[in-house]
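Asker: sequence? don't have it. structure:
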């Protein structure tokens, strides 16, 4: 017996509450086919898309709900949340104002409006005082003359990074301890200086006895990062790692993850490689928690120095002329070459913006249909299997390896093998139930996929340091 729209909606609502977001979207979509003028269905699916981080689709559904019912306050609220998720506070303020106008007694909407107006005011103030070429946050900081607090009970960080310091740091992080500011600044300074000499596309080759472990998003899930090392070994001269962006935000141990990766990079410069992700950017960090975490655990200067290290990170890694590893995906132009990627001036651009090769490398996603499509995220675009095949053949590649999206099994081989997604944050945000995965690559260039489950962590919720505007989504 065919189900009616109301039954499907109720089933979708249950799936949403249980965390089965993709199923909820499927059920809401079926209901919409039966009742295409029901604003509640579009608004509810908008919420599901928000949870999937498909912010462009969330905006479209909320807009459709408003078109059907211009007085539907919740739809304005949903659209505002999507705009905030994309760091579009001007648009969010407009929608929060409409939500309050349509539902003047809604205390939450009023609170969000005040918070969003405060954020917009702060942004405008920062824009007003910003100079064209601001000095480094490290300027006038004499790290060598800084003192280490007398209550610091860890290993001393000397001129060169040591194994003793790194493993003691990891132990201290597991016990909820922080780095002294002197050591935090020192690591960030040295990483910045290192990456300022590195090209935008890094070439990596493997010797007979070497393995490269390719990891996707880790998103501040420090205890899952330690589990990756437990399962596959710590970085060493023969056991190399490539982390493909999105080390920070959402998870509440983002500083620990970033300092761990940076410290290992300083210890073994030729054995750990880092690509920039779309969350190694100022706009995302201001919303999704990294800025707040830096201020809570260290100070504002720490965040500002981190930001400078993020702008210095390379945008992609080429493994033995065979696999291009980049965080998001491919391009709006079929004629992009690896040489063009090498020549990207990431130091002038700094932040990816809304267009250009850097933005596309960090933000785009694969789609099943041929050609290119409008981004479900609201930033970038989507590219089909024909795009992947053409790019790989033109550049002599076997495949691209990208991250940027949750996969239930931790990875997915897509586009007839020309596009591979790997995601290394299991049970993402403690809610999705996905596995994590890594890809092991050896000199023969065959790919070996390894899955793993999430491990327990201290009782601190994800997004604990995120902008309050994202709560209650």
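Answerer: In hand now; what should we look at? All values reported here derive from a predicted model rather than from experimental measurement.

Asker: C-alpha only now, for contacts and for neighbours.
Answerer: Fine.

Asker: And for stretch 138-145, what's in contact with it?
Answerer: Stretch 138-145 is contacted by residues 182, 185-186, 189, 305 when judged by Cα atoms under 8 Å, 6 or more residues apart in numbering.

Asker: Just the buried positions in it, please.
Answerer: residue 138 (16 or more other Cα atoms under 10 Å).

Asker: what's the offset of it from the middle of its chain?
Answerer: The chain centroid and the centroid of stretch 138-145 are separated by 30 Å, computed with Cα atoms, centre = their mean, to the nearest Å.

Asker: what's the answer for stretch 109-120, then?
Answerer: 24 Å.

Asker: which residues are in contact with it?
Answerer: Contact partners of stretch 109-120, identified using Cα under 8 Å, 6+ apart, comprise 77, 89-90, 92-93, 96-97, 99-100, 104, 468-469.

Asker: list the buried ones in that stretch?
Answerer: Neighbour-count burial for stretch 109-120 [16+ other Cα under 10 Å]: 109-110, 112-117, 119-120.

Asker: any idea how far stretch 438-453 is from the chain center?
Answerer: For stretch 438-453, the distance to the chain centre is 22 Å (Cα atoms, centre = their mean).

Asker: Of the contacts of stretch 109-120, select the buried ones using a ChimeraX command.
Answerer: Applying 16+ other Cα under 10 Å to these leaves a buried subset, and the ChimeraX line that selects it is:
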select :77,89,92,93,96,97,99,100,468,469
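
Asker: Now do the strands in the stretch 301-450 of the chain.
Answerer: 316-319, 323-326, 365-366, 372-374, 381-383, 399-402, 411-414, 419-422, 436-441, 447-452 (DSSP state E, counting those that start in this stretch).

Asker: Please produce CSV containing those, extended by mean neighbour count and distance to residue 261.
Answerer: Formatted as CSV, these follow (neighbours: other Cα atoms under 10 Å; distance: least, Cα to Cα, whole Å):
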stretch, mean neighbour count, distance to residue 261
strand 316-319, 24, 16
strand 323-326, 26, 17
strand 365-366, 26, 25
strand 372-374, 17, 34
strand 381-383, 25, 30
strand 399-402, 26, 19
strand 411-414, 18, 22
strand 419-422, 26, 18
strand 436-441, 25, 16
strand 447-452, 15, 20
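
Asker: ok, and here's another one to check against it:
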């Protein structure tokens, strides 16, 4: 406490005034959804006056918007530490904990606020909603322990599903995906139609069986003269996915693709994206590849919209089946034994080998630490060494970490996704760590370009194609997201 008093005494009136100016400017950038600029300015305000809980809470909110959940949590905790009566600080900390799937920690903050302000209806509402979720998760956990061996896929009776006369959409041929089916499916989706549930379930059952037979690290050979395309996050932006195929050609045996995780969530056409991608995987199993992202998980899907979208368009049973399927998605791909592709990044240990990745037991929800977690969650940083993750999960790794990993595993470079980039891609770590992000104007707000990478088997030199967002029907991003997220705004 004496340190706080000391700081307050040394903060001059000029600094206090300058800090307020930075905060006001930051708020304007926040309103324009330029969150990175807002963060810079809130930081300047904090440097001038480190005693304001408001500055930390505001920066926490901006960090939440940029998915830096770890930083958001630290700032919200600082806001609470500075002023235990500042309700917004507790709300921000609860939001950060919820974004990390830490519902019990969030509930503690709401409980504290309701005790502090027993007549605050808004606080009571948030407490009740959060309490419901905690109880629901505990109930589902108890059921899953009792029913561990039961697979949703085994309970689906396709024969009992009748196709109504009025259904005019595409149909599988002898239970198989064909190119004709895929073309009709994409047209159906462009016109906001829905695939019949019988065919949707059949695709999910078949794709699960396929992925179950795959290793956690898939080796992908590419012929010398063959082109290969790597795409990053598409996040439920179906019309932008269609634009990728428009620009680069439909997937085929002559035009192979790898989609590097985060196929769903946030964008409100996630169902259309995932069935299109799974359909192409079944059609061209040896020329179309999919890596798991951090959003192919139950917690993320419940928060950011996919779970709600599947329940709205199909059923709760199908949402559970998707969780089963996602648990079997491969974690990484090695192209021509020269390039490793994963969604997140590298590791908190120096000795991780390709063979260790290959043997990861991946049939589960992502753990909070270890190689599987880091493959899905980690991010590069410009300075050498490692640091705690800005997201609160995984780690941040520097150019030396990348160099050592490549040397140990005799690789040229890595490709990862996971982060919005203004140009849709970024080359870091002396050209050895490439980020590709394929969802332009992410969440209908970020204004970024999307990108994909093409390379050939002979030289494996990456080439970048960037593109702007295309129009989509008037369904906003996050339309199916947890109602709790809107409560936190």
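Answerer: Arrived safely. All of these numbers come straight from a predicted model, not from anything done at the bench.

Asker: re earlier: of the buried residues of stretch 109-120 of structure 1, which is the nearest to residue 427 of structure 1?
Answerer: Distance to residue 427 of structure 1 across the buried residues of stretch 109-120 of structure 1 (Cα to Cα) is lowest for residue 112, with 28.2 Å.

Asker: Beyond the helix or strand hosting the closest one, next helix or strand please.
Answerer: Using DSSP states H and E, residue 112 of structure 1 sits in helix 107-129. Moving toward the C-terminus from helix 107-129 of structure 1, the next helix or strand (DSSP H and E) is helix 163-174.

Asker: In structure 2, what range does that next one match?
Answerer: Mapping helix 163-174 of structure 1 onto structure 2 (TM-score structural alignment) gives residues 179-190.

Asker: The strands of the stretch 301-450 of structure 1: which one's closest to residue 5 of structure 1?
Answerer: Closest approach to residue 5 of structure 1 among the strands of the stretch 301-450 of structure 1 is made by strand 372-374 (27.9 Å; Cα to Cα).

Asker: Where does that closest one end up in structure 2?
Answerer: The aligned range for strand 372-374 of structure 1 in structure 2 is 386-388, by TM-score structural alignment.

Asker: so is the alignment partner in structure 2 of residue 47 of structure 1 in a helix, a strand, or just coil?
Answerer: Residue 47 of structure 1 maps onto residue 61 of structure 2 when the alignment is built from TM-score structural alignment. Here residue 61 of structure 2 is helix, with the state taken from DSSP: H, G, I helix; E, B strand; the rest coil.

Asker: per the alignment, residue 20 of structure 1 corresponds to what in structure 2?
Answerer: With TM-score structural alignment as the criterion, residue 20 of structure 1 lines up with residue 34 in structure 2.

Asker: Let me see the contact set for the residue most central in space within structure 2.
Answerer: Among the residues of structure 2, the one closest to the centroid is residue 295, at 4.0 Å (Cα atoms, centre = their mean). Counting by Cα under 8 Å, 6+ apart, residue 295 of structure 2 makes contact with 261-265, 301.

Asker: Check residue 216 of structure 1 too.
Answerer: Listed by Cα under 8 Å, 6+ apart, the contact partners of residue 216 of structure 1 are 243-246, 327, 402-404, 422-425, 437-438.

Asker: Same list, the strands of the stretch 301-450 of structure 1, but as JSON lines with distance to residue 215 of structure 1 please.
Answerer: Converted to JSON lines, the strands of the stretch 301-450 of structure 1 look like this (distance: least, Cα to Cα, whole Å):
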{"stretch": "strand 316-319", "distance to residue 215 of structure 1": "12"}
{"stretch": "strand 323-326", "distance to residue 215 of structure 1": "10"}
{"stretch": "strand 365-366", "distance to residue 215 of structure 1": "17"}
{"stretch": "strand 372-374", "distance to residue 215 of structure 1": "27"}
{"stretch": "strand 381-383", "distance to residue 215 of structure 1": "22"}
{"stretch": "strand 399-402", "distance to residue 215 of structure 1": "10"}
{"stretch": "strand 411-414", "distance to residue 215 of structure 1": "10"}
{"stretch": "strand 419-422", "distance to residue 215 of structure 1": "7"}
{"stretch": "strand 436-441", "distance to residue 215 of structure 1": "5"}
{"stretch": "strand 447-452", "distance to residue 215 of structure 1": "10"}
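
Asker: To residue 14 of structure 1, which of the ones you listed lies closest?
Answerer: strand 436-441 (25.4 Å).

Asker: what sits up against that closest one?
Answerer: Contacts of strand 436-441 of structure 1 (Cα under 8 Å, 6+ apart): 211-216, 409-411, 422-427, 447-454.

Asker: check the fit of the helix holding residue 112 of structure 1 onto structure 2 and give the mean distance.
Answerer: By mean Cα distance after the TM-score superposition for structure 1, the fitted helix 107-129 of structure 1 averages 1.6 Å away from its aligned residues in structure 2.

Asker: Work out for me the element the counterpart of the residue nearest to the centre of structure 2 in structure 1 sits within.
Answerer: Correspondence of residue 295 of structure 2 to structure 1, assessed by TM-score structural alignment: residue 279. According to DSSP H and E, residue 279 of structure 1 maps onto no helix or strand at all.

Asker: and the aligned residue in structure 1 for residue 262 of structure 2, how many neighbours?
Answerer: Using TM-score structural alignment as the criterion, residue 262 of structure 2 maps onto residue 246 of structure 1. Neighbours of residue 246 of structure 1 under the rule other Cα atoms under 10 Å: 27.

Asker: any idea how far the aligned residue in structure 1 for residue 398 of structure 2 lies from residue 17 of structure 1?
Answerer: With TM-score structural alignment as the criterion, residue 398 of structure 2 lines up with residue 384 in structure 1. Using Cα to Cα, to the nearest Å, residue 384 of structure 1 is found at 32 Å from residue 17 of structure 1.

Asker: More neighbours: which of those two?
Answerer: Neighbours per residue, other Cα under 10 Å: of residue 384 of structure 1 and residue 17, the larger number sits with residue 384, 20 against 11.

Asker: What are the neighbouring residues in contact with the more buried one?
Answerer: 366-372, 415 are the contacts of residue 384 of structure 1 under Cα under 8 Å, 6+ apart.
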